[in-house]
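*Asks:* this one's sequence-less:
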C-alpha cells in the first residue's frame, strides 16, 4: 500500500529529503506522495522513513492504493533496476 499525507501536514519539509524514491513533493497546499513511486521504503529501510521522521504523524497508508509487501518489493526492483 502506498502512503498518503493528510491535511494535518504542516509543510515542515522533513519528509521530502528522506524519501529514497523521490515519491514526495510539494503539492499546492501540502506535500503529496506519488503512489507510483512509493514503496513504503521496502527494499531500502525496515520502516517508511517519512513516517519515522514526521513530527505530527500525518502519513497513514493510502486505502486507495492497496499493495502487498511483495507488490512493494516488485515496485522497488522496477524503480531501482535491482
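*Replies:* The structure has been received and is ready for your questions. This one's a predicted model, so the numbers in the text were calculated from it and none came from an experiment.

*Asks:* rest of the way, CA atoms for contacts and neighbours
*Replies:* Fine.

*Asks:* Which residue ranges of the protein form helices?
*Replies:* 49-53, 69-80 (DSSP state H).

*Asks:* now, of these, which is deepest in the fold?
*Replies:* helix 49-53 (a mean of 17; mean count of other CA atoms under 10 Å).

*Asks:* adding another structure so you can compare the two:
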C-alpha cells in the first residue's frame, strides 16, 4: 500500500488523524494534513482506507 496526499485539496478536517494517527498528522499553523508514512504496515491498511473514505476533500489516494 502506498499513500499520497493532495495538500492543496486538504480542508483540515482532521478525520484522517482520527482514523489513522500513526499515518497522518496535521500542521499546527493551519491544520493541513501531514503524511507521516507513505508505506504503512499492513496492520494499518483498514485504518488508512477509513481515513481516505472519511476525508471530505478526497485528498487521500491509496495505491494497493
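*Replies:* Alright, I've got the coordinates. Since this is a predicted model, take the numbers as computed values, not measurements.

*Asks:* Got a TM-score for the pair?
*Replies:* Scored against TM-score structural alignment, normalised by the length of the second structure, the superposed chains reach a TM-score of 0.64; 60 aligned residues with a CA RMSD of 2.9 Å.

*Asks:* hmm, back to that, looking at the helices of the first structure, which is closest to residue 1 of the first structure?
*Replies:* helix 69-80 (7.4 Å; CA to CA).

*Asks:* sorry, back to before: quick one: closest of the helices of the first structure to residue 30 of the first structure.
*Replies:* Going by CA to CA, the one of the helices of the first structure nearest residue 30 of the first structure is helix 49-53, 14.1 Å.

*Asks:* for that closest one, the distance to its chain's centre please.
*Replies:* Offset of helix 49-53 of the first structure from its chain centre (CA atoms, centre = their mean, to the nearest Å): 9 Å.

*Asks:* same question, stretch 33-43 of the second structure
*Replies:* Distance, centroid of stretch 33-43 of the second structure to centroid of chain: 8 Å (CA atoms, centre = their mean).

*Asks:* which of the residues in it are buried?
*Replies:* Neighbour counts over stretch 33-43 of the second structure (16 or more other CA atoms under 10 Å) mark 33, 35, 39 as buried.
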